[in-house]
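**Student:** sequence first, predicted coordinates after that:
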Amino acid sequence: MYSLTPPNRDDWEDFLVMCTRRAPENRSVLSGVSAQVEAAYVDYHRQYQKPSRLSAISITKEQSDALKGNFDLFDVGRPFRTLRTQLMAEARNRKCPMCGHRDVATLDHFLPKSVYPEYSALSINLVPVCPYCNNEKGNKLGDAAGRRFVHAYYDTLPEMELLVADVTVDSSVFVTFRIDRPSGFADPLIDNLEYHFKELKLGECFESEAFDELTGRAGMFHYQYANNGGEQGLAAMLSVEAVSERRKAGLNSWRVALYNALARNRDFCSSGFRLLSREDWDF
C-alpha cells in the first residue's frame, strides 16, 4: 500500500477535447451537461481528503451514458490511450498501490462511474490498480461510519509501521496481518486504512503470500542459521531483508511487515524456521 504522485493534467481541457472526438449526437448531449461537469471537476479538487462525500450531478440517463462513454477513449487505438499509459506508468515497480504486490493492469474509478459518470474520464479519479483490487472494490463508496478506501492520489500514509505481521510458532509457523493504530493517533486516515484493509481482504491475501514466501525460502533460513551466526545471524539477515524491501516497496509493504516480525521473533529465529520444511538441510 502506497501513495502515487497525482497526475498533472488540465482535466477541463481534456474533457473539451474528448467531446470533439465523440459522434455528433454525443457531442450535443455532452454540450448540454458541460457546465455541470466543469463545476463537478472543481468540487472534486476542493473536496481534498473527502471525495466520497461528493454528490453526483443530476442528469438524464442519456447524459450519463454519454459521459461514461468518454472513458472508451482510453482504449487501444483511441485518442486518450497515451494518457492511460501515462497513468499506468506511475505505479511503483508496476505494483498496485491498493495492495502493494500485484501488477497493475487496469484503471479504477475511485468514485465509480456508475454513480458518478461526470468523473468517468477525470484523471485524478483514475487510479492504476490490479484486477483483484478493482473487482473487490467494485462500486463501493464507503460505510455508514464515513470510512472509505484510501485514495492513492490524495492520501499519504504517515512514515510509521501501520501494516504489521504477527508470527506464532507452534506446530508450524503462522503469520497474520493487521493494521496497527498507533496509541493516541486519531488521524481519520487510519480509519480509512482499516476499512480499505478489510474490504479488499488484504489480510487473507498477505497471509497466503507470506506462506509461499516462507516455504520457498526455508533452505536459505537453514543455511543462514548454520553458517552465519545461528539465531542472531538469522535475525540480522531478516532485518536486512526488511530494509531492502522497504527501499523498494515502501514501509507498509507486506514483505516489510513479514520480515520485521520474523526478525523480532526469537522462537522463529532459534528453531521455529525448521518447521517450514520437513527436508533435512545439510549445510
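**Tutor:** Received it, and whenever you're ready, just let me know what you need.

**Student:** okay, CA-based contacts and neighbour counts for the rest of this
**Tutor:** Fine.

**Student:** the nearest residue to Met1 once chain neighbours are set aside: what secondary structure?
**Tutor:** Leaving out its chain neighbours, the residue that sits closest to Met1 by CA to CA, 6 or more residues apart in numbering is Gly100, at 4.6 Å. Three-state call for Gly100 (DSSP: H, G, I helix; E, B strand; the rest coil): coil.

**Student:** give me the element Glu25 is part of.
**Tutor:** helix 24-46 (DSSP states H and E).

**Student:** for the helix or strand following that helix, which positions count as buried?
**Tutor:** Going down the chain from helix 24-46, the next helix or strand is helix 61-69, by DSSP H and E. For helix 61-69, a neighbour-count test (16 or more other CA atoms under 10 Å) marks 63-69 as buried.

**Student:** put this beside the first:
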Amino acid sequence: MKRLAPPNISFNDMLVKCSEGMEQVNVRNNFISVFPTFYVKEQQYQALSLAGNLYTYAKVNPLANATLVVGHLTKRKLVNLYENNLRDKDKPARDYYDALLISSGERCPFCGDIGHTKNLDHFLPKAHFPEFSVMPLNLVPSCRDCNMGEKGQSYATVADEQALHPYVDKAIFYQEQWVFADYIDEDDGAFRYYINCPDTWSQEDKNRAANHFNSLALGLRI
C-alpha cells in the first residue's frame, strides 16, 4: 500500500474547469449556482475521511438517475459530469484528469505499486455517491485490477470494511510493516504472503488492513 499526497487541485478549481467545458451559458450558470452546496459536501467528506469515519457518510437513499443530489443536479447529471466532461479528451477539465492519473508515479497505491495506473478510482463510487464524482480527494489513480475488481463499486458501511484511503488514512498503514512472506521450499519454490499487524494497532485497524489485503487479493498478486 502506498501513501499519496492529497491532490494539489482544489475542488473549486475542478468545478470551475468543468464549467468551462459547458457550451450552453444557462447550463454553465445553473451549474455554478450550486457550487456552495458542493463545498458543504466537500467539508463533510474531509472531516469524516480524516477521522477514519467515511463509512458513516449518509448517501442519498433511494437513489435513481433522476434523483436530485446537489441542488437541482440529478445523479445522472453528476455521473455525466465525470464521464462526459472531466474524462472527455476534448474538454478543459481533461488536463486535471491526466494530472491526477500520473500523480502516483503511474503506480497503483491500493496494491502498493503492483499495478500500473490506468484510470481514476472513485473511493466512494460515483454510482452511489455522485456528489463526489469530480472531487479530487475522491479520485485516486488506480490499476485495472483494483478499480474493476472488488474495490470498484463496493463501499463500506461498517468501520472494519473501509478500504485504506491513500490520501488521508492513518500513517501506520503506510509506515509500519504488516505484510510478510514465507518462502516455501517445495518443487520450484514459492512465496506465501500474509498479514501480521503490530500488537499496538487497534482491532479495528487490524480488521481494516485484513479486509484491504483480502478484498484486493493482494496475496495472489504480489
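**Tutor:** Nice, I can see it. Just so we're clear, the structure is a prediction, and the values are computed from it rather than from any experiment.

**Student:** mind listing what's buried in the helix holding Glu25 of the first structure?
**Tutor:** Taking 16+ other CA under 10 Å as the criterion, helix 24-46 of the first structure shows 26-27, 29-30, 33-34, 37, 40-41, 44 as buried.

**Student:** coming back round to it: the residue nearest to Met1 of the first structure: how many residues sit nearby?
**Tutor:** When neighbours are counted by other CA atoms under 10 Å, Gly100 of the first structure registers 25.

**Student:** what about it, distance to Leu67 of the first structure?
**Tutor:** From Gly100 of the first structure over to Leu67 of the first structure the distance is 31 Å, taken as CA to CA, to the nearest Å.

**Student:** check Glu118 of the first structure too.
**Tutor:** According to CA to CA, Glu118 of the first structure and Leu67 of the first structure sit 6 Å apart.

**Student:** coming back round to it: quick one: the residue nearest to Met1 of the first structure and Glu245 of the first structure, what's the gap?
**Tutor:** Distance, Gly100 of the first structure to Glu245 of the first structure, by CA to CA: 12 Å.

**Student:** go on, Arg27 of the first structure?
**Tutor:** Counting by CA to CA, the gap from Arg27 of the first structure to Glu245 of the first structure is 49 Å.

**Student:** for Glu62 of the first structure, same thing?
**Tutor:** In terms of CA to CA, Glu62 of the first structure sits 49 Å off from Glu245 of the first structure.

**Student:** try Gly233 of the first structure
**Tutor:** Taking CA to CA, one finds Gly233 of the first structure at 19 Å from Glu245 of the first structure.

**Student:** cool, and Leu73 of the first structure?
**Tutor:** Taking CA to CA, one finds Leu73 of the first structure at 37 Å from Glu245 of the first structure.

**Student:** which SS state does the aligned partner of Pro97 of the first structure in the second structure fall under?
**Tutor:** Aligning on TM-score structural alignment places Pro97 of the first structure opposite Pro109 in the second structure. Following three-state DSSP, the label given to Pro109 of the second structure is coil.

**Student:** Pro109 of the second structure against Pro141, yeah?
**Tutor:** Yes - with contact defined as CA atoms under 8 Å, Pro109 of the second structure reaches Pro141; the gap is 7.4 Å.

**Student:** and those two? Which one has more around it.
**Tutor:** Per other CA under 10 Å, whichever of Pro109 of the second structure and Pro141 has more neighbours is Pro141, with 31 against 26.

**Student:** ok, now which ones touch the closest residue to that one other than its chain neighbours?
**Tutor:** Excluding the flanking residues, the one nearest Pro141 of the second structure by CA to CA, 6+ apart is Leu120, at 4.5 Å. Under the criterion of CA atoms under 8 Å, 6 or more residues apart in numbering, the contact partners of Leu120 of the second structure comprise 97, 100-101, 139-142, 147.

**Student:** neighbour-wise, which of those residues leads?
**Tutor:** Among the contacts of Leu120 of the second structure, Pro141 has the most neighbours (other CA under 10 Å), with 31 neighbours.

**Student:** please name the nearest non-neighbouring residue to the aligned residue in the first structure for Cys143 of the second structure.
**Tutor:** Correspondence of Cys143 of the second structure to the first structure, assessed by TM-score structural alignment: Cys130. Spatial nearest neighbour of Cys130 of the first structure, excluding adjacent residues (CA to CA, 6+ apart): Val104 at 4.2 Å.

**Student:** so Leu83 of the first structure makes contact with Phe74?
**Tutor:** Yes - look at Leu83 of the first structure against Phe74 with CA under 8 Å: they come within range, at 7.3 Å.

**Student:** tell me where the second structure has strands.
**Tutor:** In the second structure, the segments counted as strands under DSSP state E are 68-70, 73-74, 119-122, 139-142, 179-184, 190-195.

**Student:** which among the ones you listed is found nearest to Tyr55 of the second structure?
**Tutor:** The closest of those to Tyr55 of the second structure is strand 119-122. By CA to CA, the value is 14.0 Å.

**Student:** mean shift between the closest one and the first structure?
**Tutor:** On superposition with the first structure, the mean distance recorded for strand 119-122 of the second structure (mean CA distance after the TM-score superposition for the first structure) is 0.4 Å.

**Student:** what residues in the first structure pair up with that strand?
**Tutor:** Using TM-score structural alignment, strand 119-122 of the second structure corresponds to residues 106-109 of the first structure.

**Student:** list the buried ones in the matching stretch?
**Tutor:** Buried residues in stretch 106-109 of the first structure (16+ other CA under 10 Å): 106-109.

**Student:** same check, this time on stretch 15-24 of the second structure
**Tutor:** Neighbour counts over stretch 15-24 of the second structure (16+ other CA under 10 Å) mark 15-19, 21-22 as buried.

**Student:** check stretch 132-142 of the first structure too.
**Tutor:** 132-134, 137, 141-142.

**Student:** taking these one by one, which sit in helices?
**Tutor:** Counting by DSSP state H, the part of those found in helices is 132-134, 137.

**Student:** including distance to Glu209 of the first structure, could those residues go into CSV?
**Tutor:** Below are those laid out as CSV (distance: CA to CA, whole Å):
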residue, distance to Glu209 of the first structure
Tyr132, 14
Cys133, 15
Asn134, 19
Lys137, 20
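
**Student:** just the closest of the residues you listed to Leu162 of the first structure, please.
**Tutor:** Nearest to Leu162 of the first structure among these, with distances taken as CA to CA, is Cys133, at 19.4 Å.

**Student:** before we move on, back to that, neighbours of the closest residue to the match of Pro97 of the first structure other than its chain neighbours, how many?
**Tutor:** Nearest residue to Pro109 of the second structure, sequence neighbours excluded (CA to CA, 6+ apart): Lys2, at 4.5 Å. Applying other CA under 10 Å, we find 18 other residues in the vicinity of Lys2 of the second structure.
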